[in-house]
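S.K.: Here is my input, please return the structure:
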Amino acid sequence: MNRHKQRMGKFLLRLQLFPPSKVKAWTFAHEEWLDTLRFESSCHRMVFQEYRESIRETAERLRRYEKEIELLSHTHVQAPLIEALQALRGVATLTATTLVSEMVSVTRFASAPSFMSYCGLVPSEHSSGVSRSQGKLTKAGNAHLRRVLIEAAHHYRHSPGVRRKLRERISGLPPEVQRMAFEAQNRLHRKYMTMLGKGKHKSKIVAAIARELAGFVWAIACVLEKKDDQNLVLDSSIGG
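M.R.: A predicted model of the protein is given here:
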């Protein structure tokens, strides 16, 4: 989708066509402005229409994908974990499904730091003798996990709170999961504001928040895994 929009933007830029001031790109007002454009060249008209059609087709395809993912999130074998992860702020169905599908099983990771490392969210390290220095993120892990965690991390700039959509998502979830999700809100928002107050660059702040958010994802997955094990033991004892 972004690639098609960028092509359209560059095309309009070459023709020195700019939207009215205060009109943000790809909003309803921007779409209305695109409807008013007229081109003398038939070649320009054709390219413009093709670009717009490709954007519409991609948007429709994405809507179909999201609808199918929404349906599968309720019937998949990992549905309980998908629902539980949505207790975290900034994690709705699509993000939770991505996290679960890329994680596969929390048993693959012995600890939260190992999961953070798998996401490529730990800083690189250069050591020599007793000296130790850390650099940029390794970005050596799973790019899909890293992307959705960083996108979710932006939400923690807001003050903690459980509003309507989040309240609907946490309804019926285990109390421990709800407690951990609200703890994540408080901890990560506090960390965000502390780093911002120290003058840290926002990209560094978001990366740090995403790293700790990965830890909460791992912890919630462990809670669900432990609950499944307990249910399995209970079922076995009843069957015996």
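S.K.: From now on I want contacts and neighbour counts done on CA atoms only, so please keep to that.
M.R.: Fine.
S.K.: Pick out the residue closest to the middle of this protein.
M.R.: Val148 (2.7 Å; C-alpha atoms, centre = their mean).
S.K.: to compare against the first, here's another:
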Amino acid sequence: MWVPDEAHEAVRDLVRARERAHDALKKARQQLQSFLLRHGRIYPGRTPWTRTHFRWLAAQSFTHPAHHIVLAEYIQAIEDAAVREDRLTKQVAEVTVSWAMAPVVEAYQAMRGIAFIAAVTFVVEIGDIRRFETAPQLMAYLGLVPSESSTGERVKRGGITKAGNRRARRVLIEGAWTYRYPARVSQAIQARLDGLPRSVREIAWKAQIRLCARYRRLITTGKLKTVAVAAIAREMAAFLWAIGQEVSPTAQA
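M.R.: Modelled structure (predicted):
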């Protein structure tokens, strides 16, 4: 049984606080969108929450003064939530630099679909991945293996069990959607690869080649996108486990 030390718990609390701030921002945006839809206001632009979008919001006019107050309050709530999320994101980045698990966080970012916040969230929730002797153990812990029900000699497989840590599982599910596109090393990924061990870079590229191809193959055979993504997330866990065998926490862990 792995027990996190005081430093790990502290970083985990900070990361979860940032997650709650992110959720609050999403909720504030949803509330504004619901208000606008009730009044038949639909943003004509392509990308929401940009400066152009906020200028469009500020230009909205209503007959009753109360509606202007509501709009202003919703916009202010979004701006406040965005500032808080940004502040906490920066604090997570600052704290992680001197954290014992920093090398692991950096290494995980070699994977497509695992940028900084996803990597640090996975690490604070899972801990030292070397505590899992095999990749299948990690997959089962994350609830990414198919459920099974048996009737006599017949065994029927269902959806994933969704057991274990939901935050770590969500990170992989969200990251798995990026494998819908062909394998390539984007500028963002290339920047994250700089300074990482060659073995880590090779594992990450092998993951891209395999998982992008597997997603296409699953979709071609008629699998639902959500089913394909769950399968990709399961294999992502295996590749993260492999990367975790190549790097170690710093001495103060």
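S.K.: Just the element for the residue nearest to the centre of structure 1, please.
M.R.: helix 143-153 (DSSP states H and E).
S.K.: Which part of structure 2 matches that helix?
M.R.: Mapping helix 143-153 of structure 1 onto structure 2 (TM-score structural alignment) gives residues 166-176.
S.K.: now swap in stretch 61-76 of structure 1 and tell me
M.R.: Using TM-score structural alignment, stretch 61-76 of structure 1 pairs with 84-99 in structure 2.
S.K.: Quick one: map Leu138 of structure 2 onto structure 1.
M.R.: With TM-score structural alignment as the criterion, Leu138 of structure 2 pairs with Phe115.
S.K.: Disregarding flanking residues, what is the spatial nearest neighbour of that match?
M.R.: Phe109 (5.8 Å; C-alpha to C-alpha, 6 or more residues apart in numbering).
S.K.: What's the local residue count around the one you found?
M.R.: When counting by other C-alpha atoms under 10 Å, one arrives at 16 neighbours for Phe109 of structure 1.
S.K.: Quick check: it vs Glu40 of structure 1, distance?
M.R.: Distance of Phe109 of structure 1 to Glu40 of structure 1, given as C-alpha to C-alpha, to the nearest Å: 61 Å.
S.K.: Could you measure from Trp116 of structure 1 over to Lys139 of structure 1?
M.R.: Just so we're on the same page, residue 116 of structure 1 is Met rather than Trp. 11 Å.
S.K.: which of these two has more neighbours?
M.R.: Between Met116 of structure 1 and Lys139, Met116 has the larger neighbour count (other C-alpha under 10 Å), namely 24 against 16.
S.K.: one step back: before we move on, which element is the match of Leu138 of structure 2 in?
M.R.: Using DSSP H and E, Phe115 of structure 1 falls in helix 112-118.
S.K.: hmm, who's touching that helix?
M.R.: Phe109, Val122, Ala140, Gly141, Asn142, Arg211, Glu212, Ala214, Gly215, Trp218, Ala219 (C-alpha atoms under 8 Å, 6 or more residues apart in numbering).
S.K.: What about the equivalent of Gln208 of structure 2 over in structure 1, how many residues nearby?
M.R.: Alignment note (TM-score structural alignment): Gln208 of structure 2 maps to Gln185 of structure 1. Residues within reach of Gln185 of structure 1, counting by other C-alpha under 10 Å, total 22.
S.K.: doesn't Glu94 make contact with Val11 of structure 2?
M.R.: No - checked against C-alpha atoms under 8 Å, the pair Val11 of structure 2 and Glu94 is beyond contact range at 10.7 Å.
S.K.: Looking at those two, which one has more neighbours?
M.R.: Val11 (19 against 11).
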